[in-house]
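Colleague: Following is a predicted model, sequence given first.
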Amino acid sequence: MILNSNMQDVVTHSLKCKDANSGYMSPGALFMGSLAGCKILTFMKAAKFYKVEFSDLEVEVEADVRVTENIDDTPFKYQEYDEIRTLYSLKTKSDISEIEKVISLASKFCTVNIAIDDKIKQTFSIEIL
């Protein structure tokens, strides 16, 4: 799930569910989309607070997921997340430490991020374009 913003609009590039041409996103893809959306919006808000100027922001979220046994007597499987990685790509004249400060603040008030189990490892990286 990738989202990007030019400080005006947020554009979503979503992946379709891999299940036999369903055309729908899976619950896992929807979760990743919610997380990416929350991260991009809170990043924008935190950057404004710290007066960090940027353009062409893109947030890409990916996860290591283990599919385990079926849920009760259904064909649906449990999904266990081991690690969630976020890549922030943007154009800015600010240095990495300023961007890290923005990400730290944004992570503290992104409601989807707050809801993630503390046992799931989360990392991020920054790419200055």
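Modeller: That came in fine, so what should we check first? Numbers count the residues shown, from 1 in each chain.

Colleague: contacts and neighbour counts: CA atoms only from here.
Modeller: Will do.

Colleague: which stretches of this structure form helices?
Modeller: 27-50, 96-109, 111-115 (DSSP state H).

Colleague: Buried residues in the second one, which are they?
Modeller: For helix 96-109, a neighbour-count test (16 or more other CA atoms under 10 Å) marks Ile99, Val102, Ile103, Leu105, Ala106, Ser107 as buried.

Colleague: Pick the one among those closest to Ala29.
Modeller: Of all the buried residues of helix 96-109, Ala29 sits closest to Ser107, with 20.0 Å by CA to CA.

Colleague: Let me know whether the closest one touches Cys38 as I believe.
Modeller: No: here Ser107 does not reach Cys38: they are 9.2 Å apart, not a contact under CA atoms under 8 Å.

Colleague: Identify the contacts common to these two.
Modeller: Counting by CA atoms under 8 Å, 6 or more residues apart in numbering, the contacts common to Ser107 and Cys38 are Asn113.

Colleague: In a markdown table, list the helices of the chain along with distance to Leu57.
Modeller: A markdown table is the format used below for these (distance: least, CA to CA, whole Å):
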| stretch | distance to Leu57 |
| --- | --- |
| helix 27-50 | 8 |
| helix 96-109 | 12 |
| helix 111-115 | 19 |
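
Colleague: Okay, one more to line up with it:
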Amino acid sequence: MPLSEQEQRLLDEMERHLMRNDADVVSAPTDGRTLSYRNIVYGTVLVLVGLGGLIVGVSTQLIVVGVLGFVVMLGGVVLAVTPTRGIPRTPVDTGRPAPKTASSPSFMDRMNDRWDRRQEGP
């Protein structure tokens, strides 16, 4: 069931408000540290190699090979989940003017006012 025009406008306005005021929710890494896809791939490969080494170590009863396989697996996981320092991304200029925030109350302020009036009763 598609949204009505009014519902679509309200949804769009809520999304804009969220993007403008709750940027920390939208983009978690804000200090320039992000996960590198290359490190994730290398870490995954290391985990698979380490798992193979662990299996070989267990099946041949060579404890040293099993321990080395586990250490390689652990290193792969650490490599995959460690964020790298990258270039901080700046917002892309879309050519549109910045939204007017000071001239009118925000959507959430209006909704809170409506809620308060509704709770006060007639």
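Modeller: Here it is on my side, so go on. Model, not experiment: these values are computed from the prediction.

Colleague: Can you give me the TM-score here?
Modeller: Put the two chains on top of each other and the TM-score (TM-score structural alignment, normalised by the length of the second structure) is 0.28; 44 aligned residues with a CA RMSD of 3.2 Å.

Colleague: about what we covered before: which among the helices of the first structure is found nearest to Val67 of the first structure?
Modeller: Comparing those under CA to CA, the one sitting nearest is helix 27-50, at 10.9 Å.

Colleague: can you state the direction angle for the closest one and helix 96-109?
Modeller: 120 degrees (axes from the mean of the first three to the mean of the last three CA atoms, to 10 degrees).

Colleague: I'd like to know which elements helix 27-50 of the first structure is packed against.
Modeller: strand 2-5, strand 55-70, helix 96-109, helix 111-115 (3 or more CA pairs under 8 Å, 6 or more residues apart in numbering; DSSP states H and E).

Colleague: Please identify the buried residues of it?
Modeller: 29-30, 32-44, 46-47.

Colleague: Tell me where the second structure has helices.
Modeller: 5-21, 23-26, 37-60, 63-81, 107-120.

Colleague: Dump the ones you listed into CSV; add mean neighbour count as well.
Modeller: Output for the helices of the second structure, formatted as CSV (neighbours: other CA atoms under 10 Å):
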stretch, mean neighbour count
helix 5-21, 13
helix 23-26, 11
helix 37-60, 18
helix 63-81, 19
helix 107-120, 11
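
Colleague: tell me the contacts of the residue lying closest to Glu127 of the first structure once chain neighbours are set aside?
Modeller: Excluding its sequence neighbours, the residue lying closest to Glu127 of the first structure (CA to CA, 6 or more residues apart in numbering) is Ser89, at 4.5 Å. Counting by CA under 8 Å, 6+ apart, Ser89 of the first structure makes contact with Asp56, Leu57, Glu58, Val59, Ile126, Glu127, Ile128, Leu129.

Colleague: from these, which would you call buried?
Modeller: Burial of these was assessed by neighbour count (16+ other CA under 10 Å); the buried members are Leu57, Glu58, Val59.

Colleague: Hmm, the first one is touching Tyr88, no?
Modeller: Yes: assessed by CA under 8 Å, Leu57 of the first structure is found in contact with Tyr88 at 7.1 Å.

Colleague: Okay, the residue lying closest to Leu3 of the first structure once chain neighbours are set aside and Met44 of the first structure: tell me how far apart.
Modeller: Leaving aside its sequence neighbours, Leu3 of the first structure sits nearest to Thr12 (CA to CA, 6+ apart; 4.7 Å). Per CA to CA, to the nearest Å, Thr12 of the first structure is found 15 Å from Met44 of the first structure.

Colleague: and what of Glu80 of the first structure?
Modeller: Glu80 of the first structure is 30 Å from Met44 of the first structure, by CA to CA.
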